[in-house]
Every structure is written in structure tokens, then in C-alpha cells.
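**Student:** Coordinates for the following, if possible.
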Amino acid sequence: MIVGVPREIKSWENRVAMTPGGVEALTRRGHTVLVERGAGLGSGLTDEEYEAAGATLTDAAGAWGAQLVIKVKEPLPEEYKYLREDLLLFTYLHLAAARDLTDAMLASKVTGVAYETVQLPDGSLPLLSPMSEVAGRLAPQVGAHHLEKRQGGRGMLLGGVPGVPPAEVVILGGGVVGINSIKIAVGLGARVTVLDINHARMQYLDDVFGGRIVTMNSTEANVREMVMKADLVIGAVLIPGAKAPHLVTRGMIAQMKEGSVVVDVAVDQGGCVETIYATTHDKPTYVIDGVVHYGVANMPGAVPRTSTFALVNQTLPYALKLADKGLDALRESAPLRLGLNTFGGTLTCQAVAEAFDLPCCDAAEALA
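**Tutor:** As a prediction, this is how the structure comes out:
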């Protein structure tokens, strides 16, 4: 199969969807890999390294002209022209928060396989988890930075100092993003409260972190109470493939302390804070009711070398299956089939269909 790796064009998106090692694995199996010139430079990977691994360097149109295109982020409007019926696209899509992209993919009849909805029998999301780990670990760092006075924050040190209390960090969700946020926030000395709806998960977090965190059931009343006390709120809510619910309302934001900070990692799925919207690394924050909002939708792009290798470690086995077998890989693999979001002009992901009140076809039936 001909596999294309375009350069990412999202603002400050320096990740790349394939490493030279991944290219070597593909070419060893007889596949042709077309890499857009400069695609890996943001992650410290040179064109010469890709050529040495067996890739052919090309331009954007050449990479997008492949049978299987592997990306990091969803196609942007200027890339919609490359979408077509005979293309198999493998990338993060987050369609439930992107109606324009959903419409473009349906109109083009492209086969879209989303990293974030590939799901194993135990319910885990193997291709989302590495970037959730990165974003989760970045969130307290970002929050600590924007709590600085010159960034518009309250002028607080996350961990405090002897004689001065640390910041109050509230984390909404105890999944992969949440637990990684806890690790960093606790490590920096903050007082951490985690809210979740899964009691078993709260038991686990309590066991792992002992008396260093507080766990609470995620009810509307508890969220309101803790958000009002928080210096930093981290949104770490995930419903696979679906739009995130608004746990923090505009009214709650208005009651937060002046200069407090919200970092919503769920923003690429619409966000769990009602006042959040997607921002970029160029202009990452804005202020509403005195609260600093950080809504960068590609947080791991800030640390592209770490993120690229972490992502490709997980995506490569699935990319090899798709390159080896094409659509048959989706027919044979239940986890990959759950990643199928669009096929032949039809939605095949129920959560996306519900987000836009559109019809949905079962993926197995569509592929048959």
C-alpha cells in the first residue's frame, strides 16, 4: 500500500504521525511511504533520517495522494480538498465537536478511522491514552504558569512555601488525564481534590495517593462548591467519541476567585467548562469574569518530540494492520472497527451521530 505522512499545519503543531523507525517497519513489509518534506522537523526528525529509513520525500499533495494517510490532528479546512472516497484516513478526528469537518468527511465519502475511538475489550483507549498522559502532565504545569501575576493569574505558587498555603487544585475526572494531572500537581505540592462519578475509580485513586488527595463524588453541588474554592481547575472529562458534558457552568465561573485559572483538557471534545473554547499555542488564554481560561486543543504539541514518539509507539501496530490489509483490517479487528467514524458518506460512530442528530450505520454492516 502507498502510505502518506503529511506535515501538520495546525498552529504550533510540531508532532508528526510517523517516526523514521515506523517508516522502516512499513517499508520492510513492502509498503511505499511518502513523507512530506519537513514533516518531522518540529520533532527533531530530519528529512535525511526519513530517506535513510526508506521514505520518499514529497509535497503535501503527494502525501495526501496516498491510499492510507496517517496524521496527528484532524484535517483543517484547507486540507478538505484532499479528502476523497478512495482514501483511508487514520488520525485524531474529534468529530463530535467539529460539525464542519464531519460534513466535509461525509460529503467526500472518505473512510475516517479516529485514534480516539479505537477501543479494546476492557474499555481502554490505547491510541488516546499516550496523548492524554502528556496533556495530563502538562495541565498542572500550564496552570502553574498562568497563576503567575504577569500571566493574569492570582500570583500564586502552586506548592506555596513554608508558612504560606499551597494552591487549591480541582481536577474533574480521574481517568488517564486526571491521574497524570494528580501526579504532577501533588508533586508540585498543591492541595488536590479529584471529582469523579466512578466510585471504584475513586477507591483506586485513594489507595494510590493515600492521604495526599481528596476524592469527591462528581455531583453538581460538589462541583460548584469545589470550583468556588479552586485556584486551578483542570477539566479531565472524557466520554469516548462524544461531546464532553458541561460540568462547570457560566454561573460557576462567575463565582470563582479573581485570577483563578481553568485548564480544560477536554476542549477538543467541546470542553467540560461552559465558557471554554479552543485556543492555540500562539494565543492560549482569554479571560471571562476574571478567570483565566486555557483552551489549547493540541496541548501535547508543546512537547512534540516526547509526544511524537509516545504516539507512534501506540499507533504503529494499528497502522501496520491497515497498511497490510486495508479495509479488511477493520473487518477483522473489533478495536479498529470501533475507530471507524465515517465510511462511504455515512457516520459509523453513534456518539458523533447523537452530537449532531444525524443517522448512523453500524460499522460492521457498513463494511459488509
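**Student:** Every contact and neighbour count from this point should use C-alpha atoms.
**Tutor:** Fine.
**Student:** Quickly find the element holding E354.
**Tutor:** Using DSSP states H and E, E354 sits in helix 350-356.
**Student:** how about that helix: buried residues?
**Tutor:** For helix 350-356, the buried set under the neighbour-count rule, 16 or more other CA atoms under 10 Å, comprises 350-353, 355.
**Student:** Here is a second sequence; please produce its structure as well for comparison:
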Amino acid sequence: MLVGVPKEIKNHEYRVGLTPSAVREFIEHGHQVLVETNAGAAIGFSDEQYVAAGADIADSASKVFADAEMIVKVKEPQPNECKMLREGQTLYTYLHLAPDPTQTELLVESGATCIAYETVTDNKGTLPLLAPMSEVAGRMSVQAGAHFLEKAHGGSGTLLGGVPGVAPGKVLIIGGGVVGLNAAKMAIGMGADVTILDRSLPRLQFLDDIFAGRVKTVYSTVDAIDYYASKADLVVGAVLIPGAAAPKLLTADHIANMKEGSVVVDVAIDQGGCFETSKATTHQDPVYIVDGVVHYCVANMPGGVARTSTMALNNATLPFGLALANKGPVQAMRDDPHLLNGLNVHKGKVTYKAVVDALGKQLNLDYVAPLDALSL
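**Tutor:** Sure, this is the predicted structure:
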């Protein structure tokens, strides 16, 4: 199979779909790899390294899209990229379709087979291709929050760790999954006063055990969000419904009742955001203020540490990518129900129910089960 790796074009997105090491794995399995020139240059992966790994270099994205049978990316394709996709071609990347009607419509029109990293599952019931970026985003959320709490950046001037004689800042983490766990690690490391809200008692028990009492674990209710958000210096939104639009758990009223100069970081912004006042921002212009509260809602947060993120992502995506190339996408998905769960669009049909639930009426979409779509 000819595998194509275009350069990412989203604002301040420096990650790349395949590292030179991953390219070599595809070459060793008998495949060809075509990489757009300078696709990984910004994070230290030169064209020469890709050539040494066995790849060919293309002078443009249009060449990659025209020639490749499978496109491997990081972020969702932008509209001009969607228009270069075609029937019979496979797209393997993050998609986050539920809050994105434009992308969904364009991918349906393309006829391509579109596999979303964020909905591939494993036998533990987790999302293995989302997990590494959730780990990065969770850790970055507190790092970013601490930065924007500084007075010069619009915050209240609160140091999360405090100092002897001065109480530490209060961090509220809504959601105790992978993002929440990693956010808590960073916040505890900074010396903050940390509270985690979640609706799973087993998860709260797990978090209580591993943090050995260093965090407060609270069952998530409307009252709990009301109370803890009003006292927080930093709120991290870390909730996820796989493939679906995120629920709005922090309302505009909550924001209005928060302390002046507090910071909210919405890690769920790729899925539409879990704060009512959230709107996607970029690394170039990452924050805005509503009712005195600083909002950090960067949609590709792990792109800020692009080299670390790329290597972590490739470690997770490579085995599934090789299966798609080795067997062909249809057979690979028939053989692996977890990879099949990653199928979101195939030959003009939407195959992920949460996307149809979110956009079906707006775009006149009907849900088609993945195996039924593969039989078309």
C-alpha cells in the first residue's frame, strides 16, 4: 500500500502523522510511504531522516492526496484537504465529527473511508489512540492554567502551590478519566489544593487510592459543581462521551459566579467543549475573558508540545495503521472489532451513531452500522 503523510496545516499544529521510525516500520512490511516535504521539520524530523527511513518526499500536499491509498494525519482534515479525498481512499486521523457539521458533510461527500483515532477501542473498554493525547492535554491543562493565573496574563495573580504562610490555589477537575488523572498529577506536583468530580464511584475509589488522600474526590452533582467552581482558582474540564458532543457541565451562571481572574481550561473543546461559554481558540490566540474569567480553549492543545505528542501518538497508532495497510482497511476492520469502532464514515455513510445523534437532523444523515457499510 502507498501511505501518504501530508504536513499539518491547522494553526500552530506541528505534529506529524508518522515519525521516521514509524515510516521504517511500514517500509519493513513492504509498503511505500510518501511524505510531504518539511512535514516534520518543525519538530526535528527532517526530510533526510524520512528518506533514510525509506520514504519518498512529495513537494506538495496535493501530490500526497492524489497518490496515496491511505492518508495518515494527526488533526481533522481542513476543508481543502477534505476536498482532495476520494472514494476508495482511507483517512486515518483524529476527526471529532460530532461538533463539526462542515467536516462531516465534506467527508460524506468524498466517499472515502474515514477512521477516527478517538473512537478506536480496546479489550479493556478504553480508547487507546485517544489516551496518549489525553495524557498530554491533562498535564498541559494545569501548566497552561498556572501560566494564565499570572496577573500579567489576565489572571488573579495566584500561585497554585502557594508559599509558606500563604494557602495554595484551588484546582477543580471535572471528570476523573485519563485527562483528569493526569491533570491531578500535575496539580498535586505543583502543590495545589485539588478536587476531582466524577459520577463513577469505582473511579473515585481508584483515584482516592492512587493519590492516597492528596486529592478530594467528590461525586459530581449540580450542587457540587456550584460549590467547588465558585471557590476554584482553576477549573479543568475533562469530560468525554466517546465520539459525541461534550455535555455542558459548567454553565454561564457558574462562570459568572467564579472569582475574578480565575481560569478555566476546556480540554473537551475538540468535542464542542464542556463549558457553556467555551469557544475554540488557537495557540496563537489561546485565551479570552468572560465575566472576568480567563478561558483557555485551545482545540489542539497537545500540538503545543508537538515533538512529545507526535512520538506518544505514533506509539499508539502504529499497530492499527500497519493492520490497515497489511490487510487492507475492510479486512482489517472485519478482523478487529476495536478498529471497526474507529470507522466514522465509509462510502458516503456515517457509521458512528453519536455523530448521527448530534448532526443527523441538521445534515439529513441516517446511521448505517459499520459492518453493513463495509458490505456496500
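**Student:** rewinding a little: could you tell me where the helix holding E354 of structure 1 falls in structure 2?
**Tutor:** The alignment of helix 350-356 of structure 1 onto structure 2 (TM-score structural alignment) spans residues 353-359.
**Student:** swap in stretch 152-169 of structure 1?
**Tutor:** Taken onto structure 2 by TM-score structural alignment, stretch 152-169 of structure 1 occupies residues 154-171 there.
**Student:** If you count neighbours, what's buried in the matching stretch?
**Tutor:** 154-162, 168-171.
**Student:** follow-up on the earlier one: comparing the helix holding E354 of structure 1 with structure 2, how large is the average distance?
**Tutor:** Averaged over the aligned pairs, helix 350-356 of structure 1 sits 0.7 Å from structure 2 after superposition, using mean CA distance after the TM-score superposition for structure 1.
**Student:** packing partners for that helix?
**Tutor:** Using 3 or more CA pairs under 8 Å, 6 or more residues apart in numbering; DSSP states H and E as the contact test, no helix or strand touches helix 350-356 of structure 1.
**Student:** what's the following helix or strand after that helix?
**Tutor:** Immediately after helix 350-356 of structure 1, counting by DSSP H and E, sits helix 363-367.
**Student:** next one: that next one to chain centre, how far?
**Tutor:** Helix 363-367 of structure 1 sits 26 Å away from the centroid of its parent chain (CA atoms, centre = their mean, to the nearest Å).
**Student:** Okay, buried residues for that helix please.
**Tutor:** Neighbour-count burial for helix 363-367 of structure 1, counted by 16+ other CA under 10 Å, picks out 363, 367.
**Student:** which residues in structure 1 does stretch 307-324 of structure 2 align to?
**Tutor:** Mapping stretch 307-324 of structure 2 onto structure 1 (TM-score structural alignment) gives residues 305-322.
**Student:** who's in contact with that stretch?
**Tutor:** 15-19, 22, 26, 42-44, 68, 70, 90, 115, 126-127, 130-131, 134, 300-301, 328-330, 336 (CA atoms under 8 Å, 6 or more residues apart in numbering).
**Student:** how much does it stray from structure 2?
**Tutor:** Following superposition, stretch 305-322 of structure 1 is found to deviate from structure 2 by 0.5 Å on average (mean CA distance after the TM-score superposition for structure 1).
**Student:** Against S110 of structure 2, how distant is the counterpart of A98 of structure 1 in structure 2?
**Tutor:** Matched to structure 2 by TM-score structural alignment, A98 of structure 1 sits across from D100. Computed as CA to CA, to the nearest Å, the D100 of structure 2 to S110 of structure 2 distance reads 16 Å.
**Student:** Comparing those two, which shows the higher neighbour count?
**Tutor:** S110 (22 against 18; other CA atoms under 10 Å).
**Student:** Aligned to the more buried one, what sits in structure 1?
**Tutor:** Matched by TM-score structural alignment, S110 of structure 2 corresponds to S108 in structure 1.
**Student:** My read is that its match contacts E79, right?
**Tutor:** No - applying CA atoms under 8 Å, one finds S108 of structure 1 not in contact with E79, separated by 12.0 Å.
**Student:** Give me the subset of the contacts of stretch 305-322 of structure 1 lying in strands.
**Tutor:** 68, 70, 90 (DSSP state E).
**Student:** Show me what the first one aligns to in structure 2.
**Tutor:** Translated: L68 of structure 1. Under the alignment (TM-score structural alignment), L68 of structure 1 maps onto M70 of structure 2.
**Student:** What is the neighbour count of that match?
**Tutor:** Applying other CA under 10 Å, we find 28 residues neighbouring M70 of structure 2.
**Student:** rewinding a little: pick the one among the buried residues of stretch 154-171 of structure 2 closest to A184 of structure 2.
**Tutor:** A184 of structure 2 lies nearest to V171 out of the buried residues of stretch 154-171 of structure 2, by CA to CA, at 8.6 Å.
**Student:** re earlier: ok, and what's touching the match of helix 350-356 of structure 1?
**Tutor:** For stretch 353-359 of structure 2, the surrounding residues in contact (CA under 8 Å, 6+ apart) are 97-99, 101, 243-245, 350, 365-367.
**Student:** one more time with 10 Å, if that's ok
**Tutor:** By CA atoms under 10 Å, 6 or more residues apart in numbering, the residues outside stretch 353-359 of structure 2 that reach it are 96-101, 104-105, 241-245, 344-345, 350, 360, 362-370.
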